[in-house]
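Chemist: my questions concern the predicted model and sequence given below.
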Amino acid sequence: VSFADPVAVRHALGIISDLARMDPYSVAIALGIFSVFLVIFHPAY
């Protein structure tokens, strides 16, 4: 998902929201892991 594409971001957030209603713990873990990957693979490092 490119953050420059607002429609794609809105769609992705909608999917995450639907999943969070079904299993909030799993979504929290997945977002935490995703944020770690963003830090590790950030181009500035």
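Modeler: That came through fine. All of these numbers come straight from a predicted model, not from anything done at the bench. Residues are numbered from 1 along each chain as shown.

Chemist: switch to C-alpha atoms for all contacts and neighbour counts from now on
Modeler: OK.

Chemist: tell me which element the residue nearest the centre of the chain is part of?
Modeler: Taking Cα atoms, centre = their mean, the centroid of the chain lies closest to Leu31, which sits 5.4 Å from it. Assigning secondary structure by DSSP states H and E places Leu31 in helix 24-40.

Chemist: name the helices or strands packed onto the helix or strand containing Arg10?
Modeler: Arg10 belongs to helix 6-22 when assigned by DSSP H and E. Packed against helix 6-22 by the contact rule (3 or more Cα pairs under 8 Å, 6 or more residues apart in numbering; DSSP states H and E) you find helix 24-40.

Chemist: could you list the buried residues of the helix it packs on?
Modeler: Val27 (16 or more other Cα atoms under 10 Å).

Chemist: now that helix, how far from the centre of its chain.
Modeler: 7 Å (Cα atoms, centre = their mean, to the nearest Å).

Chemist: got another one to weigh against that:
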Amino acid sequence: MGDILIVLYPWIKSLHLISVISWMAGLFYLPRIFVYHVERSDGKDQ
């Protein structure tokens, strides 16, 4: 069991790092998406 964890550790660490970076990028981009939708919906009301 320990041998397989030693082999998989770099892969798990890499996937975790990619996941965290993607999550943070999504959190930073989410407000911009909300602003975009508000700007698009303002034009349709008039």
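Modeler: Right, received. Where do you want to start? Nothing here was measured: the structure is a model prediction, and the numbers come from that model.

Chemist: tell me how the two chains score on TM-score.
Modeler: Once superposed, chain against chain, the TM-score is 0.46 (TM-score structural alignment, normalised by the length of the first structure); 26 aligned residues with a Cα RMSD of 2.3 Å.

Chemist: angle of the helix holding Leu31 of the first structure against helix 6-22?
Modeler: 140 degrees (axes from the mean of the first three to the mean of the last three Cα atoms, to 10 degrees).

Chemist: any residues touching helix 24-40 of the first structure, and which ones?
Modeler: Helix 24-40 of the first structure has contacts (Cα atoms under 8 Å, 6 or more residues apart in numbering) with Ile16, Leu19, Ala20.

Chemist: which SSE is Lys44 of the second structure in?
Modeler: Residue-wise, Lys44 of the second structure maps onto helix 2-45 under DSSP H and E.

Chemist: for that helix, packing partners?
Modeler: Short answer (3+ Cα pairs under 8 Å, 6+ apart): helix 2-45 of the second structure packs on no helix or strand.

Chemist: for that helix, what is the distance to the chain centroid?
Modeler: 0 Å.

Chemist: and Phe28 of the second structure, how many residues sit next to it?
Modeler: By the measure other Cα atoms under 10 Å, the count of residues near Phe28 of the second structure is 11.

Chemist: list the contacts for it?
Modeler: Phe28 of the second structure touches nothing, counting by Cα under 8 Å, 6+ apart.

Chemist: now with 10 Å?
Modeler: Ser22 (Cα atoms under 10 Å, 6 or more residues apart in numbering).

Chemist: against Ile4 of the second structure, how distant is it?
Modeler: As defined by Cα to Cα, to the nearest Å, Phe28 of the second structure lies at a distance of 36 Å from Ile4 of the second structure.

Chemist: same question, Val38 of the second structure
Modeler: Taking Cα to Cα, one finds Val38 of the second structure at 50 Å from Ile4 of the second structure.
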